[in-house]
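Colleague: Provide a 3D model corresponding to the input given below.
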Amino acid sequence: MPALFTPLTLRNLTIRNRVWIPAMCQYSVEARDGVPTDWHLVHLGQFAIGGAGLVISEATAVSPEGRISDRDTGIWTDEQADAWARVVRFIQSHGAAAGIQLGHAGRKASTFAPWGSDGRRGSLPIADGGWETVGPTTDAFDGFAVPRELDEAGIDRVVADFAAAARRAVTAGFSVLEIHAAHGYLLHQFLSPLVNTRTDSYGGSLENRARLLLRVVQAVRENAGNSVVFVRFSATDWAPDGWDEGQTATVARWAADAGADFFDISTGGAIPGVEIPLSPGYQVPFAASVRAAAGVGVAAVGLITDAAQAEEIVASGSADAVLIGREALRDPHFPLRAAAELGARIDYVPGQYERAPYPAPANS
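Modeller: As a prediction, this is how the structure comes out:
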């Protein structure tokens, strides 16, 4: 059996393979109430039908002000959790594990959605339905509104919001809860020395900058029941004196001690204007570095587009799993295709699709 199609067990959860779907924002809640819709059911459900081992929801806000845009999903109400439960049931009914990414956008919140906004970008004005954003300081992300600096009471509310979101996610049936500490959103903002210039107990040293994340990890773990807890990191800011893979590995070890089970390694997003050297699998070395230095399980992401490439990443020990994003948007059945190309024998091809096997016969 190819390494890509061997099961992986985390806590009490066995995931059927190592081909997973990462969180991909859809900006599709037209009612602006955070409640997932039929779009989310079909969008996420197709990946379970297509053979993925784990399907993770888009970044789902733990509070209204934590949304990236007003069209994001949320899990700060019971109504939202109930709507998510329908999505979870469908994913699980097709053999995949269901995960949710719990996030707070911080100073990068309250933006125009990237499509359907008549080309407008940047912060959504309060007069148009936007809201005041928050961050570690009052420094704004380039081109965005000035955030309010979180005081200790505000930080406590963020931790409580993640805890409440974890409880609702468990009630909805999610077996994986991923804490979003990447891509320049709130928890990454506190981690990055280029963004967090506080001088109190949440700024300065690595221990202080990691304090909020570790509190969130502990709070989520305490409310996660038997669910698995992931943390998504950006392993570098791609800028001198910024957040880097060494700090990521150190904090990953601390997060594991606080209750995290697994880590999803991406890069970038904290500051604008950096050059990212895009190439196939360009982020895999960061995942491998964190895995080796911290001694934790990791998934790799970033321009992973074919079966042989994905197999090599897992078989070589660079990562324990791969997250397929854009390629899965192009082909939601990528895992089934990869299984055929690698000669993996799997028993979860839907009967409805057995008439169209991979590779397509010449006379099809």
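Colleague: alpha carbons only for contacts and neighbour counts from here, please
Modeller: Noted.
Colleague: What's the separation between residue 178 and residue 296?
Modeller: 15 Å (CA to CA, to the nearest Å).
Colleague: One more, please, to line up against the first structure:
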Amino acid sequence: MALLFEPYTIRDVTFKNRIVMAPMCMYSCDQEDGKVMDWHKIHYSSRAVGQIGLLIIEATAVLPEGRISPQDLGIWNDEHVEGLTELVRMMKQHGSATGIQLAHAGRKATVDGTIYAPSAIAFSDQYKTPAEMTKEEIEKTITAFKDAAIRSKNAGFDVIEIHAAHGYLINEFLSPLSNLRTDEYGGSSEKRYRFLREIIDQIRSVWNGPLFVRISAHDYTEGGMTPQDYVEMARWMKTQEVDLIDVSSGAVVPAKIDAFPGYQVPYAELLRKEAAIPTGAVGLITSAVQAEEILKNGRADMILLARELLRDPYWPYRAAKELGIEIEVPKQYDRGWVF
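Modeller: Reported below is the predicted structural model:
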């Protein structure tokens, strides 16, 4: 059996394979109310039919001002739970485990009104200047992540992922390029980590299931975070019972990134080995042979696919044929997949 298709267990959840759909914004909430629409139901359940082991739905805002766009999904009040519960039910019908990425866009929010960040620095000339968060606003946001975790549990999700990457709010606190605070939430790496530490602690107080954190392991800018800097933070996450680090990179500041197939895999490998914590590899992974190499050489524990699954919802079937193995096919599609 290829490792890519071997089951993988975290806590009390067993994933039928190591293939994960990475969170990708759908920008499809027509009423700007953050509620699940028909598009979400069709999009995510199609990938479940495609036999993906874990589906992580898009960045879902814990506060309305924390949306990346007005069309993003939300989980800031109880009215969101009904639609998310239905979405979970549809995905699980086809054997996929379900995850939700809890997020706050920080200074990269493109919604009306005031936006918030650790420091009053705009991401670029194309973005608004955020308000520097007061301690009361920090506490409100931490509580919002906790409340969102409770709603995620009520909706039936198997996995929670905290979005601490791509230049959004938590990432802004972690990087010295965007966090110029002089209080207990800024300065040293430990102080910059405090916001994430408190979010993890609050989520863990209400959530016993698998907990992932997505990070941007490299800022690609002088004075910013590097993969080696994240080794220390990964060790802190492990002590807080984070189960897996989803290792992406970039986007906390505008920077040139030399992207090529598997360009982020070395970062996942570094954290896995030096922090002794499971990792997920993501970034221009497109073939089964490439994914299998990553797993067999101990470079990561799960494979996250993003744009490849926009192009092909049934990628796992193609991957199985590429690796010469048979996987379960829904009877409705059996005629189309002769192995």
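Colleague: How alike are these chains, TM-score-wise?
Modeller: The TM-score (TM-score structural alignment, normalised by the length of structure 2) is 0.98; 338 aligned residues with a CA RMSD of 1.0 Å.
Colleague: returning to what we had before: looking at residue 178 and residue 296 of structure 1, which has the bigger crowd around it?
Modeller: Higher neighbour count among residue 178 of structure 1 and residue 296: residue 178, with 29 against 18, using other CA atoms under 10 Å.
Colleague: helix, strand or coil for the more buried one?
Modeller: strand (DSSP: H, G, I helix; E, B strand; the rest coil).
Colleague: corresponding residue for it in structure 2?
Modeller: By TM-score structural alignment, residue 178 of structure 1 lines up with residue 161 in structure 2.
Colleague: What's the match for residue 196 of structure 1 in structure 2?
Modeller: Checking TM-score structural alignment: residue 196 of structure 1 goes with residue 179.
Colleague: ok, its match - contacts?
Modeller: Going by CA atoms under 8 Å, 6 or more residues apart in numbering, residue 179 of structure 2 touches 118-119, 172-173, 186-187, 192.
Colleague: which of the residues you listed lies closest to residue 54 of structure 2?
Modeller: residue 172 (27.4 Å; CA to CA).
Colleague: ok, back up a step: any chance of the contacts of residue 179 of structure 2 in CSV, plus neighbour count and secondary structure?
Modeller: Formatted as CSV, the contacts of residue 179 of structure 2 follow (neighbours: other CA atoms under 10 Å; DSSP: H, G, I helix; E, B strand; the rest coil):
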residue, neighbour count, secondary structure
118, 27, coil
119, 21, coil
172, 28, helix
173, 29, helix
186, 23, coil
187, 18, coil
192, 25, helix
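Colleague: between the residues you listed, which is nearest residue 23 of structure 2?
Modeller: residue 172 (19.1 Å).
Colleague: any idea how far the match of residue 178 of structure 1 is from residue 172 of structure 2?
Modeller: 17 Å.
Colleague: Residue 272 of structure 2 too?
Modeller: 23 Å.
Colleague: cool, and residue 157 of structure 2?
Modeller: Residue 157 of structure 2 is 27 Å from residue 172 of structure 2, by CA to CA.
Colleague: repeat for residue 75 of structure 2
Modeller: Distance, residue 75 of structure 2 to residue 172 of structure 2, using CA to CA: 21 Å.
Colleague: buried residues in the longest helix anywhere in structure 1?
Modeller: Longest helix of structure 1, by residue count under DSSP state H: helix 152-172. Using 16 or more other CA atoms under 10 Å as the test for burial, helix 152-172 of structure 1 gives 155, 158-172.
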